[in-house]
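>>> Let's see this in three dimensions:
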Amino acid sequence: MSRSFTTLLLAFLITTFHPQFSSAQDSLKNTADSSKSIPDTLLFKIQKAQAAITEINSANKKGYDIEARQQRLGDIRRNISPLQKDFKAAGNKIETKSLMSYNLILKDAQARLADLTTQLMKDNNELQRMSQQVVDLSSDSLLTISAKDDLEKKLYQNQLLDIKQRLQDAGKLTGSNLSQVSQMLADVSALSIVANDLKDKTAEQLQQSGELALGKEESYLWNAPLTGSTDESLGYLVKSSYQGQQQILKYFINSTWDKRIMAILIAITFFIWVHTNFNNSRRPSVKQKIGELKFEYLKPYPVLASLIVLLNITPLFEPDAPSLYIELIQLLLLLVMTIHLRRTLPGPELRYWLLLIGAYALLILGSAAVNDSLLPRLLFMGINIFFIYLGILIYRKVKVRQFSKRYVRTVIIILVLLNVIAILMNLFGRVSLAKVFSATGVIGLTQLIGLAVFVQVMLDALELQIKLSSCNNGIFSRVSHNKTRLKSQKALSILSVILWVMVFLINLNLTGGLSGLLEQILSKQRSFGSIHFTMGNILFFVAIVYISNKLQKHVPLLFGEESITFNEGNTPKNSKVALIRLIIIIIGVLLAVTASGLPMDKLTVILGALGVGIGLGMQNIVNNFVSGIILIFEKPFRIGDYVELADKKGKVQDIGIRSSKLLTPQGSEVIIPNGDLLSGRLVNWTLSNDFVKTELTFKLSAEADIELIYKTINEEVQATGNTMKNLPPEILINSIAADNIEFKVLVWVTNIYVEAGFKSDLLKRLLLRFREQQIKII
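The predicted structure is shown next:
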């Protein structure tokens, strides 16, 4: 036993302290730990790879709109291709109006290419990231099976092989998409270079267009050849002239539908508005009041009138339109007006009208057919002479009642002057300028006529609305009809002037330059001390303040409140109008300050200075303003109440922010600051009740029968109207003298506005009764 114990102890000491045995134990322990950590890391890698593959496949499955983007790129290429050919063929002889249209096309193409580039760069970066992720996962040693791997790793062999295959498939699909996106990015970059080059050429030629236009293009008229330098026919010249503009026109029509839709919606709204009003006017109750409606320019189904509105307002929504587009719009407008007015115009005027349309069409075709030969230039000059004669004839005889005589004569003078200039330009070989001036002058005349019809159509529609609104107690029943007509005609005249000027500038190819100049003026940063601003900010500030002021003045009309008159009726109104006015003013001021672009720190300085100004000399203004706000919420009186303040009394006509208005019985309007109304002793006769107690005194003979007097007064008070039946009159003896008795009669009348009439009527009745009863009045 002792021997066995000694042997075991010796073995224990050897295994514990001997270095080789200790090393062997550590090796076995590390092997066990390694066998445990390898599967954990491998599982994490497998999960990470599966998540990455799912993400990559999802992104590739979603797609990158390659086909749609290629189609967009193809559209841009097709838009630019004719421009390349034109620059290559014409060199530096492209017309200014074509250059303006080219500039518009290239500007839009650059914007669309920039958008494509941004999208493709984003997709390219994403595909490169996914491709690199596939490469990193494929080269990971933990996801690779080899003969040297231990047994536990080989247990995941099937999963690792599946991941390997899925990574290869994802890599192929990602590489294919990356290749397509990269190729398309290269195509977009190449097309962007072409577009930038064409834009530079266009800008360069536009800078030189003024010198080129003033330069001699063709020979002088007296040196012009009988036949042109080419033997093309008239039809071929017209076709070739408009073929170059066809692509521009097609591009413009296809690319500006968003703006055109707005004009179309306005025309549709106009049609529905007029058609609905005509249907409402046929109701027996309404027809009996307004009678038969007869409008020369408006029909129950206003299809042509709506087209006239649409064609007239189109330039307002498409200021960048090419001149050919405006020419076609004006031609369509003339044709629509011809159909619309064929039964309105008398026979001679209709013939002149058709002659004007024919001359206009001949001018447009002639502009396309004019070349360097003598005969076309002479014919073109003949058209100019005809329009000069027509302008002089219109200047003398024709009157356009929709516009002032000064406006009409200005347009006709411009027509004559531009045609005279066109003849001179043609005479001295400046054919392009002759075409531009001729078209501009004639379109100015046709547009004047079109705008006159447009104004009359709108005025007829407004007249129809006024009549219906008056019958239905609508908004127009609360305003002056004559003022509404005059203001509407003035507003339409201003709109017509704006439209006329816009078309005039488009035909002269000046819209681009003027809009650029205006944009530069409005957006240029300016400074006043440490404050920085732009003219655009100031313009917005003034516009918002002006609109807010106009809107708050007309708020009562929107809420059905009529102007107050001093009559018998008493219809007090609440102060919601004043409250809404206050809200509009506050919102307007806040929007105006925001639009001004003034920083808040600068605004704080201004408010501080304003506070000093208030402390020095603006106390009364602020006092009245704050008092107005208190009056709105406290409501000591309402619009329509009869109030008395010191020596002023009358009906409240308006409650403003700074002051209020009283309408006195004499008809005068008294403006009282709100501070006086709030701080003074204000008497409101109609705040709770409309009825008031009135007093009459008179003296009768002391010999008269008092009971008879009481009976007579009671009878006459009851017989007189405007008294409160449930409140009997009070008849009092006020004083007694040797030969007379003074009576006081207190009567409740329905409202203060009938008090004077009631007194007069009652005294008249009493006078007649006392005479009948032989009661002497002292």
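
>>> contacts, neighbours, all on C-alpha from now
Fine.

>>> Which helix runs longest in this structure?
The residue-count maximum for a helix in the chain (DSSP state H) belongs to helix 157-214.

>>> ok, and for the helix or strand following that one, which residues are buried?
Later in the chain than helix 157-214, the nearest helix or strand by DSSP states H and E is helix 234-255. Within helix 234-255, the residues scored as buried using 16 or more other CA atoms under 10 Å are Leu234, Leu237, Val238, Ser241, Gln245, Gln247, Ile248, Leu249, Tyr251, Phe252.

>>> Can you name every helix or strand that helix 234-255 contacts?
helix 66-90, helix 96-138, helix 323-341, helix 347-369 (3 or more CA pairs under 8 Å, 6 or more residues apart in numbering; DSSP states H and E).

>>> OK, contacts around the closest residue to Leu160 other than its chain neighbours?
The shortest distance from Leu160 to any non-neighbouring residue, by CA to CA, 6 or more residues apart in numbering, is to Leu143 (5.9 Å). When contacts are counted by CA atoms under 8 Å, 6 or more residues apart in numbering, Leu143 touches Leu42, Lys45, Ile46, Leu137, Leu160, Lys164.

>>> Ser138 is in contact with the last one, correct?
Yes - contact between Lys164 and Ser138 holds when scored by CA atoms under 8 Å: they sit 6.8 Å apart.

>>> Now do the host helix or strand of Ala51: which elements does it pack against?
Assigned by DSSP H and E, Ala51 falls within helix 19-62. Helix 19-62 is packed against helix 2-17, helix 96-138, helix 151-154, helix 157-214, with contacts defined by 3+ CA pairs under 8 Å, 6+ apart.

>>> quick one on the thing from earlier: any chance of TSV for the contacts of Leu143, columns neighbour count and distance to Lys483?
Below are the contacts of Leu143 laid out as TSV (neighbours: other CA atoms under 10 Å; distance: CA to CA, whole Å):
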residue	neighbour count	distance to Lys483
Leu42	16	88
Lys45	16	83
Ile46	18	83
Leu137	21	81
Leu160	20	88
Lys164	19	85
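
>>> quick one: which of these is nearest Leu417?
Of all the contacts of Leu143, Leu137 has the smallest distance to Leu417: 80.1 Å, by CA to CA.

>>> Settle this for me: that closest one is touching Lys48, isn't it.
No - at 9.1 Å, Leu137 does not count as touching Lys48 under the criterion of CA under 8 Å.

>>> Please provide the structure for the following sequence as well, for comparison with the first:
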Amino acid sequence: MHGTCTKGIAVLLFLCWFNFSGNAVSAQSVKDTAAAATSGSVKLSADSLLIRMEELHNTLNRINNITSREFDTRGMEAELPEIKSNLQTIDDNLKLYNKVLNIRNLQMFRVLLADMREHLEEWRTQLFDYNKELVRMNAEMTAFTKDSFVKQIKADTTFRKFYLPELKELKSKWDQAQQSTTRHLNKITVLQAGISGSYFKAIELENKVNEQLRIFSIKSLGKEYNYLWENKSHTDSSAAALAQQSSKSFEGLGKILNYYTRTHSDTWFWMFLIGLIFFLRVNKQFRKIKKAGSHELLQPPYIRYLRALPFAGTLVIVLNIASFFDLHAPSAYIDSLQSFLVFVLTILFWRRWERRMFVYWITIFVLYLLTTGTATVVVPDVRVRTWMLALNALSVITGFFIYFRIYKNLPAGKLVRIVSVIFIVLNVLSALFNLYGRLSMAQVYSTAAIAGLLQIIGLTVFIQIVEEAFYLQMQTSRIAGGFTARFDFEKVRAGLHKILVALAVVLWLMVFTTNLNIYNELYNGISSLITATRKIGNTSFTLGNILLFFVILLISNFLQKYIGYFFGETDDEQVGEVKAKSSRLLLLRLLVLVAGFLIAIAASGLPMDKITVVLGALGVGIGLGLQNIVNNLVSGVILIFERPLKIGDFVEAAGQKGRVKDIGIRSSRMVTTDGAEVTVPNGDLLSSKLINWTLSNNHIRTELLFTIAPSAALPLAKKIILEEVSASEAVIGKVAPELLVKSINDSNVALKVMVWIQHVHQEEAFKSQMLQQIYQRLKDNEIMMS
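Next up is the predicted model:
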């Protein structure tokens, strides 16, 4: 018994170092604490002690649970040595003779250093949060040692006797928590020191790179080397040393580029996902068309580059849009993607281009390999510079071939011709820079020229493949009867082609400016231009918001233009085949425009009170000069609700007769019986006389005129005419035809037949058929028509 009490007292003495934080202590416990502190005569109740023990258990359990899961620093510990190595590689390169570095390498270093600095900064923030959490837990445990409640446990022998196991468990949890927090604090402190050191070194190297870029750019515009026709002794004498420095300079570039690719693996995931969806979709469409027996739809000129297993086509799509996934990629990364794209294009053109055109392409491909390979050689040797001049001359000749011949074999050939002109100009400039000793600019211009030329060829193929995929979707939808079966492919393709060309131009400019090493400056300049806040009076705005305003308006206009396709409207309908569609389509288009306008207003960032003033001023302008336009707009809304006509009705308006094809917001279109499309302002439809032949039904009463001889044959003629007319399927059977005599004399009789037919569009065809049949019947019965 004495031993048990002694052990209990030892545990209780340990608990004196705890501080029960008291976050959830009851009011009674607070009173007990005060009493114990002042007189020491008031004992804690067993309930109070149990409550405090439970709180301590919960606190230590929480701390141990957190530390047992470990703080996630594995990624940092794995990548930090590689970052340190890359930083050292860049540092070593920057210490070399500066002529070994060209602008492309300096730009690459700047992008990579910014990327590593961002990673290090994220890690520093994360470690700071971890450290803050551990310090808080340590402070919470240290506070246990100052708790006055523990002192009174020593006086309560009964409590010690019954709760000794629980007190032992608390001591064990305390030891575990203290060891874990201390171990993690030491580990994170060491890691923080390493990451902070690398972070500050990355900043230092960034400053060095920016300074070298500034100095090197100035030098590149000046005379770097002797003129090509001058004495080369000084240049040639340093060739061996520069070759050795060049080898050291590019020794670690592959490793650094591999690091960049691996740290941006998420972009590859999205690229793979897009490629997989495209591949499976195209394959499914091929199988559907083949299953329907329409193999002719899968042959040229409809399909040229896609196949049932579109591996090459998918890679062309993915590699062309890769630039959008990483707007600040280093030029070496872009070059690697470009090289892979060129290889894929070569495979794609192998069986799809005629032999002579494919030989031209191989020439361009070889020229690309030679130019990019030469660009890596920075030794200013006379032989290298002469070789560069030869490549420039060959490139100029190739550019003319592309301008006059090769572009015809590519979709969006105008883009290829424009880029071929840029290609020729850049190669001429490169040759001039080489002659006058500006070798760095010569290398940049020649590599940017050939890369830009190959990219625009790849983008034209990209446009063609997307259009072919859209064509496959249209054909499979027609087979399945889907909603896209209603689309006029050629019209929609024209709109799609414009969008794809705009996208291709943006992608080309991104890669081209990256190769010229001006993309970052251009991007930052445009970004600051459109995001900078400007003021006119008290109104603040940005050019980006204004641009977004117009973009949203263009999108809403595009949607209202094509939204009719989703409700059965087509553009290939001929007279007599137009389906009657609800005029509510006009309301839907109006709602799309109004919604687009309101969203554009919200996106512009302009305050509504200022917009109200603008709309008020606009109202005055409308009242003065836009009355007719507003009249037509309001008339279009009235047409929706009053519905004097709808799409498909056969009407007479503005001196024209035809079928309503479209009811627009400002004007409506109708197709005449001659096939002409007439645009009539909505205001004229409401203010002038409008005859609607099909408002309630499609019936129409038509007339047939006959003059027969002799007059004695009138009874037989009437019988024949009525028989023929009544037998026609176009005639409404419920209403009997009327046969009237208009005039009569001894030699002939003039007759008029009035008959109701089913559809107004059948009137002319009905008359033609009846006149022929009645003429033949009368002639067979020796009755002449005159």
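
>>> on that earlier part again, angle of the helix holding Ala51 of the first structure against helix 2-17?
If you take axes from the mean of the first three to the mean of the last three CA atoms, to 10 degrees, helix 19-62 of the first structure sits at 50 degrees to helix 2-17.

>>> what range in the first structure does stretch 524-541 of the second structure sit on?
The aligned range for stretch 524-541 of the second structure in the first structure is 516-533, by TM-score structural alignment.

>>> List the contacts of the matching stretch.
Thr534, Met535, Gly536, Asn537, Ser596, Gly597, Leu598, Lys602.

>>> and if we set it to 10 Å?
511-515, 534-539, 596-599, 602-603 (CA atoms under 10 Å, 6 or more residues apart in numbering).

>>> Filter those down to just the ones in strands.
Among those, DSSP state E puts none in strands.

>>> Filter the residues you listed down to the buried ones and hand me the PyMOL line.
Buried subset of these, written as a PyMOL selection, criterion 16+ other CA under 10 Å:
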select buried, resi 511+512+534+535+536+537+538+596+597
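
>>> Let's see which of the contacts of stretch 516-533 of the first structure end up in helices.
Using DSSP H, those in helices are 511-515, 535-539, 596, 602-603.

>>> which neighbours do Lys164 and Ser138 of the first structure share?
Contact with both Lys164 of the first structure and Ser138 is made by residues Ala49, Thr144, according to CA under 10 Å, 6+ apart.

>>> burial of the counterpart of Gly437 of the second structure in the first structure, as a residue count?
Taking TM-score structural alignment, the alignment pairs Gly437 of the second structure with Gly429 from the first structure. Per other CA atoms under 10 Å, the neighbour tally for Gly429 of the first structure reads 24.

>>> distance of Gly429 of the first structure from Tyr220 of the first structure?
5 Å (CA to CA, to the nearest Å).

>>> Can you check which residues contact both of those two?
Asp372.

>>> re the thing from before, under the alignment, what does the residue nearest to Leu160 of the first structure map to in the second structure?
Alignment note (TM-score structural alignment): Leu143 of the first structure maps to Val150 of the second structure.

>>> Check which residues of the one helix or strand Lys288 of the second structure maps to are buried.
Assigned by DSSP H and E, Lys288 of the second structure belongs to helix 265-291. Across helix 265-291 of the second structure, burial judged by 16+ other CA under 10 Å covers Thr267, Met271, Gly275, Phe278, Phe279, Val282, Asn283, Lys284, Gln285, Phe286, Lys288, Ile289.

>>> which other helices and strands contact that helix?
With contacts taken as 3 or more CA pairs under 10 Å, 6 or more residues apart in numbering; DSSP states H and E, helix 265-291 of the second structure sits against helix 253-263, helix 311-325, helix 439-480.

>>> Assign Leu727 of the first structure to helix, strand or coil.
Taking DSSP: H, G, I helix; E, B strand; the rest coil as the rule, one finds Leu727 of the first structure in the coil state.

>>> What is the equivalent residue in the first structure for Ser29 of the second structure?
Aligned partner of Ser29 of the second structure by TM-score structural alignment: none.

>>> And for the corresponding residue of the second structure for Ile193 of the first structure, the neighbour number?
When the second structure is aligned by TM-score structural alignment, Ile193 of the first structure is paired with Phe200. Close neighbours of Phe200 of the second structure, defined as other CA under 10 Å, add up to 14.

>>> now do the one 10 residues further on
Residue neighbour count, defined by other CA under 10 Å, stands at 15 for Asn210 of the second structure.

>>> number of nearby residues for the closest residue to it other than its chain neighbours?
Once flanking residues are discounted, Asn210 of the second structure sits nearest to Arg110: 7.4 Å by CA to CA, 6+ apart. Arg110 of the second structure: 22 surrounding residues under other CA under 10 Å.

>>> Please list all residues in contact with Arg110 of the second structure.
Counting by CA under 10 Å, 6+ apart, Arg110 of the second structure touches Ile90, Arg104, Met116, Ala202, Leu205, Glu206, Asn207, Lys208, Val209, Asn210, Leu213, Pro330.

>>> please redo it, this time with the cut-off set to 8 Å
Neighbouring residues of Arg110 of the second structure by CA under 8 Å, 6+ apart: Glu206, Val209, Asn210.

>>> and the residue nearest to Val135 of the first structure when sequence neighbours are not counted, how far is that from Gln133 of the first structure?
Excluding the flanking residues, the one nearest Val135 of the first structure by CA to CA, 6+ apart is Gly171, at 7.9 Å. As judged by CA to CA, Gly171 of the first structure and Gln133 of the first structure stand 9 Å apart.

>>> Who has more neighbours out of these two?
The neighbour comparison of Gly171 of the first structure against Gln133 (other CA under 10 Å) goes to Gly171, with 22 against 17.

>>> That's all I had, so thanks and see you.
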